[in-house]
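**Student:** Structure here, sequence nowhere to be found:
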């Protein structure tokens, strides 16, 4: 049975009204705004009235580098939350919203799978509560206001060759990466080069996920640098005097979305920045809401621990005001064998030697997380092809690092398949967690980037392009050099070369340019050939999707 068939079967018979889910976590009908029967937004006033308990536990779920073999980080996150509630541990899950680009492309949605899913999965994977549309509209409204300012006399002397703000669309569309606008004569605008980001890679998405209130959101939007003058001075949204208008378009999108799992665990699904381009974490407001409303919060960070988890710990934690009390690292035996050199078609066959060889990838991720001072548990996301010998071998390899590896079957059995993992995580919470940030923001840009490359990626050094070097000097002049670093890098490798699997060494990371996301509060370092507007594959997932006369959707995973 496919994921959507499992979800639909349960939605028809067991999904609860969202008011019931809200009541479970102490919210009444005045605290929420319903979007149909099974979705709601939580009013910010409902959160303002509650304080953050000191004894609440935060659990971060991350993973090894993604492979075509699959890892299932969201599935494990959801299954772990269900398992915790089965153990009578009041738990809320906090996830990111899916982007339409991966949904229609190759990666898929972000609602879990099997019997560890959030529902209604069709709604969440498609338009949901309209947050992505609001972000897209706000982003493109700002772009239109910039071009209108230039057309109407350009009082700020914006150099149209140095406009850095791009338009956005929440679908993979490679044809829009580089475009020319304003053609057709003087009444059509000023011709210039432009381009599109996918919405989830936009600075507005990052800002939405880091903002703590409407006031904070407006202040962050005001700080956005949209380009430079003909004297090479930065121009901000505040200079354009439109921060109020752009904030207004996001007033509802800022409110966290509440849904449920198949087992009725309350789940916030809010914000969706990519982790290979942006910081890859759900919103601070949603995580804070979970922290205030339950005893345990389980959240996830995008892609592997080298990207999402590092950014969660070095970018989000200072904004959240709380570090994780424990980390769960998701791995599959299939993916580790793939890292060990086994072809995709041969992963069904037992191969302990390849598993052992591929373990270097998981080993580096474990050690990376341990250097933050946090206890780590490995979740083996079980596939039917896994053998007892392979599971035992992986558990023994993890034990050598002082880490428990728990065989987990949440896809097949939901929360019941995650009980052992939940007990292991609860035990790890009894261990001391002295959080050690990776770097000091007061260090230089070069030092911060080099620290990430050497301590997280395992590389030797960093190579900065001439453009990147010039930008760093500009950032120092403008006083932007004390911000944290958000590395934009391929998710498939520790290096910036996607095909270097395992745990490569002796490599350099190549920084081609920086993007100052002052509203988000970090500097984006673009490495290798990473793209901020992905493309669709030869056979996109959209080819398998359909809808019947009665509205039933098929082929959505």
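**Tutor:** Perfect, I can see it now. Nothing here was measured: the structure is a model prediction, and the numbers come from that model. Residues are numbered from 1 along each chain as shown.
**Student:** C-alpha from now on. contacts and neighbour counts both.
**Tutor:** Will do.
**Student:** Report all helices and strands that the host helix or strand of residue 246 contacts.
**Tutor:** Using DSSP states H and E, residue 246 maps to helix 243-248. In terms of contacts (3 or more CA pairs under 8 Å, 6 or more residues apart in numbering; DSSP states H and E), helix 243-248 is packed against helix 131-151, helix 214-223.
**Student:** which parts of the shortest one are buried?
**Tutor:** Going by neighbour count (16 or more other CA atoms under 10 Å), the buried part of helix 214-223 is 214, 216, 217, 218, 219, 220, 221, 222, 223.
**Student:** tell me which of those residues is nearest to residue 196?
**Tutor:** Taking CA to CA as the measure, residue 196 sits nearest to residue 221 out of the buried residues of helix 214-223, at 18.8 Å.
**Student:** does residue 428 really touch residue 375, like I thought?
**Tutor:** Yes. Counting by CA atoms under 8 Å, residue 428 touches residue 375, with 6.1 Å between them.
**Student:** structure B:
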């Protein structure tokens, strides 16, 4: 009988090498490595002199479902497969947030035999980056309230403060709060609220800055609110950008770890893709490009969210172009998008796959609009049948789409070699990458372009509040920023229940939030929340620690 091991058990049984050995293999100078224990390190990128030249392979996915798709697992397994083929490769990932770790989604270190190690430390506090980002965010909130308490020389209107506090946990109770109660010595009473740390603009600035100097300049540009005459107030006006950058001076250095097979991995920054831009830091990606010929990275959720933001926000800021794109798909997800219930996924249902493959089809069409040829990674599950897999294989072949059955969860890099070979064929070809829209377009036209070309919608409806905010954006000269759509990950629409490939719908924009430090406009749709809540049965209920201090039940 086959022994079933959890991801954590597989990780604990795996051989992990000293981080100094991984750094040496990656070509990182000894003086650039700052160890955090035996198996983790920070990298001082200022001591790496090579120019970024490695080719970037972006991993995205079809629309996620409760059945799970395994995008991070494929990302890690693909990097190990390249290594098995003799390529100089690094993988660049986002850092996990404690919100989903203790909530419903789980961690972000891959799974099975395609994981990054040490998985339990990475999924918990790692090297402290998210704590530093949380501290910087909340320090700014304290500076704002202190400024008002001590006379408010900038004439900030407390009713128009847009900066919120954050914490790295799902806590719906903190979405709306009142601060400053208790009399004159306790501050000025006003409405406030909390976002989750990964939705903080500090996180976005952190991930979209090229170095510590760029970080400081971008922090200075953050708009924290408005004066009584509705003029924007920035961090530079408060004069605290230096202090905030100081808090982040160590966090801004990317983190070096390793996969189970010893492939060097940089894990740095972790914005969500449904409420933020969903990509790891520019610093980590470009550092990997300096050290490796191939860099495998991922963007959050499906192509309509993380991948679109990678193309239209990150790529331009980082000065890179994706040389190939992998789209992770599963038979299970196709069945769910085809209307098959979750408890019926184990039974063969080719008709269900046929009905749900339209979701994958739309994602492939989306990516081809950016001028880069996608490759489908059909992530294998034990319940998949030969007839179901053959249907997908033939469907891809009929449309001249490269597809590989991928078994990295079970086999590690060996299960991704076919995929790696197909990706290398794309890497050998010239791609014609281009963003979806020109930055000179009005904000409302950028949003309409995303809705019509990426989501397949008919039109966009702006709330009265969003219309007023459009005027504010134009009046302040912020209309040349790209757009960061905040939308459910489960559907192309703003309704998570409309799965598959919906048509004939409109997207409603209820609010527009200028993120002037990050350099984009957030467009909130549907009922998307910047502070998620925990599910009825959070993953935390299965977690514990044993008498020897070892994690238990962490996936």
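**Tutor:** Looks like it came in fine. It should be emphasised that the depicted structure is a prediction, and the values quoted were computed from it without experimental measurement.
**Student:** Would you reformat the helices and strands packed on helix 243-248 of the first structure as TSV and include distance to residue 534 of the first structure?
**Tutor:** Output for these, formatted as TSV (distance: least, CA to CA, whole Å):
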stretch	distance to residue 534 of the first structure
helix 131-151	16
helix 214-223	25
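**Student:** I'd like to know which of the ones you listed lies nearest to residue 335 of the first structure.
**Tutor:** Among those, the nearest to residue 335 of the first structure by CA to CA is helix 131-151 (31.3 Å).
**Student:** which is the next helix or strand following the closest one?
**Tutor:** Note on helix 131-151 of the first structure: by DSSP H and E, the next helix or strand toward the C-terminus is strand 158-163.
**Student:** how close does that next one sit to the second structure?
**Tutor:** The superposed strand 158-163 of the first structure is, by mean CA distance after the TM-score superposition for the first structure, a mean 0.5 Å from where its aligned residues fall in the second structure.
**Student:** thinking again about what came up before, show residues contacting the helix or strand that the helix holding residue 246 of the first structure is followed by.
**Tutor:** Once the chain leaves helix 243-248 of the first structure, the next helix or strand it forms, by DSSP H and E, is strand 257-261. Contacts of strand 257-261 of the first structure with the rest of the structure, by CA atoms under 8 Å, 6 or more residues apart in numbering, involve 18, 21-22, 38-42, 78, 82, 116-120, 129, 266-270, 286.
**Student:** Which part of the second structure matches strand 257-261 of the first structure?
**Tutor:** Taken onto the second structure by TM-score structural alignment, strand 257-261 of the first structure occupies residues 255-259 there.
**Student:** One more: stretch 284-295 of the first structure?
**Tutor:** On the second structure, the counterpart of stretch 284-295 of the first structure by TM-score structural alignment is residues 282-293.
**Student:** Check the offset of the matching stretch from the chain's centre.
**Tutor:** Here stretch 282-293 of the second structure is found 17 Å from its chain centre; the criterion is CA atoms, centre = their mean, to the nearest Å.
**Student:** Then residue 9 of the second structure would be within a strand, right?
**Tutor:** No. Under DSSP: H, G, I helix; E, B strand; the rest coil, residue 9 of the second structure sits outside any strand and is assigned helix.
**Student:** what's the average distance of the match of strand 257-261 of the first structure to the first structure?
**Tutor:** Mean for stretch 255-259 of the second structure is 0.2 Å (mean CA distance after the TM-score superposition for the first structure).
**Student:** where do the helices sit along the stretch 201-350 of the second structure?
**Tutor:** Counting by DSSP state H, counting those that start in this stretch, the stretch 201-350 of the second structure has helices at residues 201-208, 212-220, 235-238, 241-247, 282-291, 308-309, 315-318, 331-337, 350-368.
**Student:** Now tabulate those helices in TSV and tack on distance to residue 274 of the second structure.
**Tutor:** As requested, the helices of the stretch 201-350 of the second structure are exported to TSV (distance: least, CA to CA, whole Å):
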stretch	distance to residue 274 of the second structure
helix 201-208	13
helix 212-220	23
helix 235-238	26
helix 241-247	26
helix 282-291	19
helix 308-309	10
helix 315-318	18
helix 331-337	19
helix 350-368	16
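**Student:** For residue 227 of the second structure, find the nearest of those helices.
**Tutor:** Per CA to CA, nearest to residue 227 of the second structure of the helices of the stretch 201-350 of the second structure: helix 235-238, 11.6 Å.
**Student:** Check which helices and strands that closest one sits against.
**Tutor:** Judged by 3+ CA pairs under 8 Å, 6+ apart, the packing partners of helix 235-238 of the second structure are helix 212-220.
**Student:** quick check: the helix it packs on aligns to which part of the first structure?
**Tutor:** Going by TM-score structural alignment, helix 212-220 of the second structure sits over residues 214-222 in the first structure.
**Student:** on that earlier part again, any idea which of the helices of the stretch 201-350 of the second structure gets closest to residue 15 of the second structure?
**Tutor:** Using CA to CA, the nearest of the helices of the stretch 201-350 of the second structure to residue 15 of the second structure is helix 282-291, at 23.4 Å.
**Student:** That closest one vs the first structure, average offset?
**Tutor:** Compared with the first structure after the fit, helix 282-291 of the second structure shows a mean deviation of 0.3 Å (mean CA distance after the TM-score superposition for the first structure).
**Student:** List the contacts of that helix.
**Tutor:** Looking at helix 282-291 of the second structure with CA under 8 Å, 6+ apart, the contacting residues turn out to be 26-28, 45, 48, 50-56, 90-92, 207-211, 253-254, 266-268, 295, 297, 314, 318.
**Student:** Quick check: closest non-adjacent residue to residue 512 of the second structure.
**Tutor:** Among residues not flanking residue 512 of the second structure along the chain, residue 523 sits closest, at 4.7 Å (CA to CA, 6 or more residues apart in numbering).
**Student:** And the aligned partner of residue 86 of the second structure in the first structure, how far from residue 16 of the first structure?
**Tutor:** Aligned against the first structure by TM-score structural alignment, residue 86 of the second structure finds its counterpart in residue 88. Computed as CA to CA, to the nearest Å, the residue 88 of the first structure to residue 16 of the first structure distance reads 19 Å.
**Student:** More neighbours: which of those two?
**Tutor:** residue 16 (18 against 9; other CA atoms under 10 Å).
**Student:** Am I right that the more buried one is in a strand?
**Tutor:** No. Residue 16 of the first structure is assigned coil when assessed by three-state DSSP, not a strand.
**Student:** my read: it touches residue 263, true?
**Tutor:** No. Counting by CA under 8 Å, residue 16 of the first structure does not reach residue 263; the two are 9.7 Å apart.
**Student:** residue contacts, residue 220 of the second structure?
**Tutor:** Listed by CA under 8 Å, 6+ apart, the contact partners of residue 220 of the second structure are 234, 235, 236, 240, 241, 517.
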